[in-house]
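Chemist: Show me the folded form of this:
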Amino acid sequence: MARWYLGGVAAADGLLLPNGRRPALPEADRQQHPLVFADVDAATGWCDKERAALLEAAQLAFEHQAFDIAWRLPVFAGGPFRQCGWYAESLAMIDVGLAAARAVGESGAEASLLNGRSSLMTLAGRFEESAQDLTAALRIRREIGDRIGEVAVLSNLGSLLSHQGRWAESMTHQLQALAMSRALGRRSAEANSLNNLGTCANALGQDAEALDYLHAALEIHREEGDVDGEAVALLNLAEVHLHHGRPAESLPLLEQALPIARRVGDRYAQASILADLGRIKAADQAPTQARALFLEAHALWQELGHHDAALTVRAEIEALGTGGD
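Modeler: All right, here's what the predicted structure looks like:
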């Protein structure tokens, strides 16, 4: 049963995040029919319906010492679960996976799971725990000579620093990750680093550099078929224009990004896009449209547990008053 669930979540992960680096799957049970998803919606829907069962499958696999399945389940589920905002389930699965990876000495799997857990800790504002996970993951990657894995850790270290407002330090880590990803020929990792560098440059007031980084990221995401990356790059480009008082340039980028983010189930990106669209409509003196967008963003932020972002949007709703368009 656990092996069947692993096959299912691996198939979903392959559709949702096709450029992710994943371990090989154990040999399939010939008596089981593998799951095949028609599209991203079907994959996301299955993960949503089965997420409690996926966690239980990981726990049962661990209890029955099927450690190779117990650590692989959270590795393959990590991306889809984080993208859809199922943080609690993902964290619980990662804890099981870490115990399984350590039981069989799978250092690479341990580093991958620590890296995934660090992302959840960063999103939750638990920065010290995130740093501890990343320090441990980086040590393992360097010990086993996994330079591709090291790129992912450096990128996550940069993301942690950016969440702390330490933009210049974040940029240093992202530049390291960019140089390594290019040396290794990892185009998807290169695009992620460029995306992150664009955000850093924007925060540091480097308008032209931010746009250059983000246009380069967008081009690679499209070449690689990374649809979620494309949505994030479009959002980041839009936010550069918004930051520098160019809502007219921002609006079409957000309108491109929203249906893409919805299609791949990236709820974090959806909430950010909706909030930015609300701000543009509010500035255009269209309070009814702005309120509808803000309310949708607020609901998503609340569901994701990002209460500070939800409070910000709630204040923007209240600032609109009660007038109509």
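
Chemist: C-alpha from now on. contacts and neighbour counts both.
Modeler: OK.

Chemist: so which strand or helix has the residue at minimal distance from the centre of the chain?
Modeler: By Cα atoms, centre = their mean, the mean C-alpha position of the chain lies nearest to Q83, the distance being 5.2 Å. If you go by DSSP states H and E, Q83 is part of helix 67-84.

Chemist: which strands and helices sit next to that helix?
Modeler: helix 2-16, helix 40-63, helix 87-103, helix 107-123, helix 267-283 (3 or more Cα pairs under 8 Å, 6 or more residues apart in numbering; DSSP states H and E).

Chemist: for the third one, the distance to its chain's centre please.
Modeler: Averaging C-alpha positions (Cα atoms, centre = their mean, to the nearest Å) puts helix 87-103 18 Å from its chain's average.

Chemist: can you list the residues that contact that helix?
Modeler: By Cα atoms under 8 Å, 6 or more residues apart in numbering, the list of residues contacting helix 87-103 from outside reads 51-52, 55, 58-59, 62, 67-68, 70-75, 77-78, 81-82, 107, 109-110, 113-114, 116-117, 120, 304.

Chemist: Pull the contacting residues for R142.
Modeler: E150.

Chemist: Tell me the helix or strand right after the helix or strand harbouring it.
Modeler: Taking DSSP H and E as the criterion, R142 maps to helix 127-143. Next helix or strand after helix 127-143 toward the C-terminus (DSSP H and E): helix 147-163.

Chemist: and this one, so I can compare the two:
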Amino acid sequence: MGTENDFSGEAQFVVQAGVIKGDIHVGPQVSAPPPVPRQLPRPATHFTNRVAEIERLDAVVREGSGLAVVSGQAGVGKSALVVWWAHQSMESFPDGQLYVDLRGFHSRPPQRPEEALHSFLLALNAPMDGVQDHVDAMSALYRSALHGKRVLIVADNARNVQQLMPLLPGTPGCSLIATSRNDLDALQVTEGAESVSLRPLRQRDAIVLFSRLSTQSETQQVTELISQCGSLPLTLRIAAQQSREPGDIEALIQELSSTTDRLSAMSSPDEEMGMRPVLSWSYDGLTPAKARAFRLLALHAGPDCSVDSAAALIGTSSREAMHLLRALKSDNLLEEVSSRRFRFHDLVRDYAQERVLADESETERDAAVLRELRYYLRCCDRVDRLLAPQRRHVPLEDEDLQTPEFDFSDHAAALAWCDAEIVNLAAGVEQAAERGMHEMAWKIPVALIYYLVVRHHHVYRHDLSVIAVRAARASGNSWAQTWALICLGGAAGAVGQHVEATEHFTAALELSREIGDREWETIALGNLAWTLRLAGRYEEAYTQREQALRLQHAEGDQRGQAISLNELGTISLALDRPEQAREHCLAALPVAREAGDLLIEAEILHQLGDASSRLRDLEAAADWYGQAVLLRRRTDDRPGLAHSLLELGRARIRSHRAEARATLTEALRLLELLEDPLASEVRELLRHFE
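Modeler: As a prediction, the model looks like this:
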């Protein structure tokens, strides 16, 4: 233990618990099956025709390769087609539907394959210990998790084949349907993917869609308007919203006919046809409140936004924000991806960004962005205080405290909020750095660090820590820079970059001594000891960890003391001093329980089992391992649980064979999911029961 702010290692969920008392009896337990992933966005209303394309997608699943790319120009309805078809095809995929927006044509960089894989593996309940941010390993684990299942994967808005290759399923029962503005011919050549090219609606279908949306019957003017809109579903929906009366249609036709300006983001004449004038006509018809909300939402850095983040951005209540968002959805200017999350179509967002630059001052734009960042900071701070109550937390200003925070009822709710917002949070931090909002650019990553550790988000953890260090340095805040360097050192150490970790921790140690901050000095020393142990320099690590423990005791840092005592036990075992290791761990256990940190407590319990096993006291070892198993079940620490089950089974082989067999069988199942080489050792142990 001991990377950032006295926490190192990996975990998955963190909860609070009291002291465990009484005898512990561990037997085989049947876990509830994980929920089936249902990640599809809402289908479009009044979906029209596309019969030929739907039949082709049906054939891809029924008798084809299971892979297809739906391509076409912006606004032609690619996403609407695939999502609508996917909802109709749910019975063909009883094991779930996965969805990801790859942001291929977003104003922010496209989503990396490892980000998509991470979210898919979480949805599939696949343990990721040891594979995070290694695309090939994550892709292999993903294919293993899909093996034998029938799952549909929808990869929306892909920019290139490189984004899709790691997401391809390896089993014939699964299908992947991608959408892109590009044809992605390479996927057809190398993987046999079917190409489904989507064109603008035929005039008859366009008239049907327009009439359904506007309640206007077919007339020559309607036909002319549809022609001006290029028969694109997106422009038809927007035009229909503004065409409730015959006079509206005539006015819109005149607007479209007289306008020569086009959206600069368009790449082909077909895409440009009528897009800006249609959007302009719709925007000009908004109430002042809706128009302001529309343009300020363009300042949101991420791919979608929640009602609460939109409320902060706009500067209103969540209730009023929901009203505005739903109203903009009714105007076909926003898409509702879930009950409380909304996003722009790419082209509409481009127009909104033009409007916010033209209609809002730089001061107001910065104020809106800062409001949203303060909301994010407050929520991240709340998550941090729930996950690690004794960890040092970022200082909040009066303005931060005035921002309404999301009410997290428990740890699961806090983690779920972060899971939903992590892409937006990362984009927001980058935005803060670009706008010179240095306080937000270092505080949000630091407040988010414990979550990133818990969820194994190594890339986010490293990248956000780098931004935090730069922002703290730019602000001239040495205290913040010390903290950010510790975060960055932990991120490097977590992926085995021990030289880099040592450099960051050493820099933090020097800074902490310059500013006279004893707590940062202690944390930096502890983390340096951690890197020395990982490098196999045990005597040096022991001496340095003892120094850190003395400082932690003087500071009254219970959590830090528990970590250091447990680390001393780990080093003692490495030096073949099991009695000394047991003494350190017995001293650590009550301190960890007083600090209320279940993760540390489970580590200590397991290590007490290791020490007892080394001392050949197998009954005591089994008891300690059994307690560790119970805690690791509660925290959903699957790698730790697998190892504790293995050691518990090993300790029980001679005295409780039936229990040992059941325990080892469960350990084997988890280790195989983890692709842990220890699985072969467990198979060998189980052969003794045959």
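
Chemist: between the helix holding Q83 of structure 1 and helix 87-103, how many degrees?
Modeler: For helix 67-84 of structure 1 against helix 87-103, the angle by axes from the mean of the first three to the mean of the last three Cα atoms, to 10 degrees is 150 degrees.

Chemist: one step back: in JSON lines, list the helices and strands packed on helix 67-84 of structure 1 along with distance to R182 of structure 1 and mean neighbour count.
Modeler: Listed next are those as JSON lines, based on distance: least, Cα to Cα, whole Å; neighbours: other Cα atoms under 10 Å:
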{"stretch": "helix 2-16", "distance to R182 of structure 1": "23", "mean neighbour count": "23"}
{"stretch": "helix 40-63", "distance to R182 of structure 1": "29", "mean neighbour count": "19"}
{"stretch": "helix 87-103", "distance to R182 of structure 1": "30", "mean neighbour count": "21"}
{"stretch": "helix 107-123", "distance to R182 of structure 1": "21", "mean neighbour count": "24"}
{"stretch": "helix 267-283", "distance to R182 of structure 1": "26", "mean neighbour count": "23"}
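
Chemist: and of the ones you listed, who's closest to L251 of structure 1?
Modeler: helix 267-283 (7.0 Å; Cα to Cα).

Chemist: And the helix or strand just after that closest one, what's buried?
Modeler: Per DSSP H and E, the first helix or strand lying C-terminal to helix 267-283 of structure 1 is helix 287-304. Residues of helix 287-304 of structure 1 classed as buried under the neighbour-count rule (16 or more other Cα atoms under 10 Å) are 287-291, 293-298, 300-301, 304.

Chemist: Rebuild the helices and strands packed on helix 67-84 of structure 1 as CSV, extending it with distance to I144 of structure 1.
Modeler: Formatted as CSV, the helices and strands packed on helix 67-84 of structure 1 follow (distance: least, Cα to Cα, whole Å):
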stretch, distance to I144 of structure 1
helix 2-16, 25
helix 40-63, 25
helix 87-103, 15
helix 107-123, 8
helix 267-283, 33
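
Chemist: how about the ones you listed, which one is nearest E209 of structure 1?
Modeler: Ranking the helices and strands packed on helix 67-84 of structure 1 by proximity to E209 of structure 1 (Cα to Cα) places helix 267-283 first, at 21.6 Å.

Chemist: Could you point out which of the helices and strands packed on helix 67-84 of structure 1 sits nearest A131 of structure 1?
Modeler: So among the helices and strands packed on helix 67-84 of structure 1, helix 107-123 is nearest, using Cα to Cα, at 7.1 Å.

Chemist: once aligned to structure 2, how far is the closest one on average?
Modeler: Compared with structure 2 after fitting, helix 107-123 of structure 1 deviates on average by 1.8 Å (mean Cα distance after the TM-score superposition for structure 1).

Chemist: So G205 of structure 1, which state does it fall into?
Modeler: Of the three states, G205 of structure 1 takes coil under DSSP: H, G, I helix; E, B strand; the rest coil.
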